[in-house]
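Trainee: Give me coordinates for this.
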Amino acid sequence: MAAGATARDTGMLYKAAAFVGAGVVAAGLGYAFLLYTRKSRGGADDAVDDSPEMQDQEFPEKRVLVLGLDNSGKSSILQVIASHDGHNIPEPTEGFNVMCLQGQDTTLNVWEVGGKQSVRLYWENFVSNTDVLVFVVDSADVGRFPEAKEELHKLLRDDRLKNVPLIVVANKQDLPASRRDSDISQALDLESPSQEREIHVVEAQTMSDPPNDSVTKVKSLMDQLSKKD
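Mentor: Just a heads-up that it's a prediction; the model follows:
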């Protein structure tokens, strides 16, 4: 396994292989190896610092889990975070993808799992050791809000995610039918007194030039919240 991948993540890679299917796993494992060796450093231009000092420096690793219904835009959000490219729409994630991002003194191992109903059955196999949960919602697809709420609260009832900070990304704000953060919060019942966790709702859009600054805010929150005990 490439440098930077922890033992627990190596275990998860092979655990995913058992649940998602051989074809998806072959692609997912190859993608994971590639991204673990191509770290994107945060900063003004997200350039990678290849200096000997940076290569020798080790950062604490944190695990970020990115979920959401199919077509919510999870892959697009991560593509913009990693490369600032909002023009090329990535293919829907059939299994899982792994991305390694450099935050401020933290390495973020970002796991994105597909949102089709057949893949959602296996979400629970990815939640262990999560430091930050990101849930992406298509803010213009009002008809699927109840489905998104059901899937999110199913996750939040898992004891392994107890008190884990939550970032809800209200994506596709560029669409006319999109709902704002307060509407998303209400639709997903994020203000329930039973939610004993830090919750942030971020409005975002990826199809803009340059990409919406709020996408950068998502990465900053990943980094900031991952440091909390």
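Trainee: CA only for contacts and neighbour counts going forward, please
Mentor: Fine.
Trainee: Can you tell me the SS state at the residue nearest to the spatial centre of the chain?
Mentor: Centroid-nearest residue in the chain, with Cα atoms, centre = their mean: Val66, separated by 2.7 Å. Following DSSP: H, G, I helix; E, B strand; the rest coil, Val66 is assigned to strand.
Trainee: Which parts of this structure are helices?
Mentor: Applying DSSP state H to the chain gives helices spanning 7-20, 22-36, 52-56, 74-83, 117-120, 145-156, 181-187, 213-226.
Trainee: a markdown table for those helices, including mean neighbour count and distance to Arg197?
Mentor: Listed next are those as a markdown table, based on neighbours: other Cα atoms under 10 Å; distance: least, Cα to Cα, whole Å:
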| stretch | mean neighbour count | distance to Arg197 |
| --- | --- | --- |
| helix 7-20 | 15 | 24 |
| helix 22-36 | 16 | 29 |
| helix 52-56 | 9 | 34 |
| helix 74-83 | 22 | 22 |
| helix 117-120 | 14 | 23 |
| helix 145-156 | 16 | 10 |
| helix 181-187 | 17 | 14 |
| helix 213-226 | 19 | 11 |
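Trainee: Output those in CSV; the columns should cover distance to Gln104.
Mentor: Conversion of the helices of the chain to CSV gives the following (distance: least, Cα to Cα, whole Å):
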stretch, distance to Gln104
helix 7-20, 21
helix 22-36, 17
helix 52-56, 13
helix 74-83, 14
helix 117-120, 31
helix 145-156, 27
helix 181-187, 27
helix 213-226, 7
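Trainee: Pretty sure the residue nearest to the centre of the chain sits against Thr130.
Mentor: No. At 10.1 Å, Val66 and Thr130 do not qualify as touching, with contact defined as Cα atoms under 8 Å.
Trainee: For the residue nearest to the centre of the chain, list the residues it contacts.
Mentor: 74, 110-113, 133-136 (Cα atoms under 8 Å, 6 or more residues apart in numbering).
Trainee: cool, Lys149 as well?
Mentor: For Lys149, the contact set (Cα under 8 Å, 6+ apart) comprises 187-189.
Trainee: here's the other one to compare against:
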Amino acid sequence: MDTRLRLAVLCGTALAAAGGAAWAWARLRRRAALPAARPAAARPAAAVGAGDQGKGHSKQILVLGLDGAGKTSVLHCLATNHVKRSVAPTEGFNAVCVSTEESQMEFLEIGGSECLRSYWKMYLPKVLLLIYVVDSADHARLPVAKQLLHQLIQNNSTLPVVVLANKQDLEGAYCITDIHDALALSDIGDKRKMFLIGTHVAEDGSEISSSMKDAKELIAQLVLEAQ
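Mentor: A predicted model of the protein is given here:
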């Protein structure tokens, strides 16, 4: 596997599993505690555009992926630290704010249905981080997920990307190594910060899994580094 796919612990040390084994996000030495988020009402595209970027310390994070990948459930976990699997598919825009001592992060999810994908690229110049969610068990649509991801970032060589290989708990789900290859992440380039984390959403009402906690810490750290 190409070593250009970098995984880093919170202190910044890069690591890779030895002997070509699956890449893994290491358990961090400490937890970057994020307070519970306050979900914001879905707003039209113009309301969360470039005009909002830079006000105060707000940092917009774009959450994309095919319909059914689990974006909304993942976003709920990141924002509340609790699981809610039975959420309706996003048919437009879904914005959630998470406040920390250092900044206010605004997660903007855009639905993954074919009719909404044309909006994705419009928002890339306005964000500091892209979270791309894929369904690890949806083998048939991984080529589409790959194509869309590469098209999204082909003209932006420095935008950090966090790929969440979601639904790792499902039977037949591809492991991290297979997702890395299926998405051809080695071809994305070595100038950007690129992370690949296996995630899953546990039972409703439970606390989020350790992998989701790690993803949350990583995102918080990337935001801090961008300030």
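Trainee: Send over the TM-score of the superposed chains.
Mentor: The pair, once superposed, lands on a TM-score of 0.71 when counted by TM-score structural alignment, normalised by the length of structure 2; 178 aligned residues with a Cα RMSD of 2.4 Å.
Trainee: which residues in structure 1 does stretch 125-138 of structure 2 align to?
Mentor: With TM-score structural alignment applied, stretch 125-138 of structure 2 matches the range 128-141 in structure 1.
Trainee: Outside of that stretch itself, list whatever touches it.
Mentor: Contacts made with stretch 128-141 of structure 1 from outside it, assessed by Cα under 8 Å, 6+ apart, are listed as 62-69, 71-74, 148, 152, 160-161, 164-173, 175-180, 184, 222, 225-226.
Trainee: So for it, first residue to last residue, what's the gap.
Mentor: Between the start and the finish of stretch 128-141 of structure 1 there is a gap of 29 Å, counting by Cα to Cα, to the nearest Å.
Trainee: Same question for it: list its buried residues.
Mentor: Buried residues in stretch 128-141 of structure 1, defined by neighbour count with 16 or more other Cα atoms under 10 Å: 130-140.
Trainee: where's that stretch relative to the chain centroid, distance-wise?
Mentor: Put simply, stretch 128-141 of structure 1 sits 6 Å off its chain's centre (Cα atoms, centre = their mean, to the nearest Å).
Trainee: Please apply the same query to stretch 125-145 of structure 1.
Mentor: Centroid displacement of stretch 125-145 of structure 1 relative to its chain, using Cα atoms, centre = their mean, is 8 Å.
Trainee: quick revisit: distance to Thr216 of structure 1 added to the buried residues of stretch 128-141 of structure 1, as JSON lines?
Mentor: As requested, the buried residues of stretch 128-141 of structure 1 are exported to JSON lines (distance: Cα to Cα, whole Å):
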{"residue": "Thr130", "distance to Thr216 of structure 1": "21"}
{"residue": "Asp131", "distance to Thr216 of structure 1": "19"}
{"residue": "Val132", "distance to Thr216 of structure 1": "16"}
{"residue": "Leu133", "distance to Thr216 of structure 1": "16"}
{"residue": "Val134", "distance to Thr216 of structure 1": "14"}
{"residue": "Phe135", "distance to Thr216 of structure 1": "16"}
{"residue": "Val136", "distance to Thr216 of structure 1": "15"}
{"residue": "Val137", "distance to Thr216 of structure 1": "17"}
{"residue": "Asp138", "distance to Thr216 of structure 1": "18"}
{"residue": "Ser139", "distance to Thr216 of structure 1": "18"}
{"residue": "Ala140", "distance to Thr216 of structure 1": "21"}
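Trainee: Tell me the one among those residues nearest to Val80 of structure 1.
Mentor: Sorting the buried residues of stretch 128-141 of structure 1 by distance to Val80 of structure 1 puts Val136 at the head of the list, at 14.0 Å, by Cα to Cα.
Trainee: Please say which position in structure 2 Ile81 of structure 1 maps to.
Mentor: Under the alignment defined by TM-score structural alignment, Ile81 of structure 1 corresponds to Leu78 in structure 2.
Trainee: OK, contacts around its match?
Mentor: If you count contacts by Cα under 8 Å, 6+ apart, Leu78 of structure 2 has them with 212-213, 216.
Trainee: where's it relative to Ile219 of structure 2, distance?
Mentor: As for Leu78 of structure 2, its distance to Ile219 of structure 2 is 10 Å (criterion: Cα to Cα).
Trainee: related to what we said a few turns ago, if we go to structure 1, which of the contacts of Leu78 of structure 2 are intact?
Mentor: By both residues aligned by TM-score structural alignment, their matches' Cα atoms under 8 Å, the contacts of Leu78 of structure 2 still in contact after alignment to structure 1 are 212-213, 216.
Trainee: still on that earlier bit, give me the buried entries from the contacts of stretch 128-141 of structure 1.
Mentor: For these, a burial check counting by 16+ other Cα under 10 Å picks out 62-69, 71-74, 148, 152, 161, 164-173, 178-180, 184, 222, 225-226.
Trainee: which one is Asp70 of structure 1 nearest to, not counting chain neighbours?
Mentor: On the basis of Cα to Cα, 6 or more residues apart in numbering, the spatially nearest residue to Asp70 of structure 1 that is not a chain neighbour turns out to be Gly115, at 4.1 Å.
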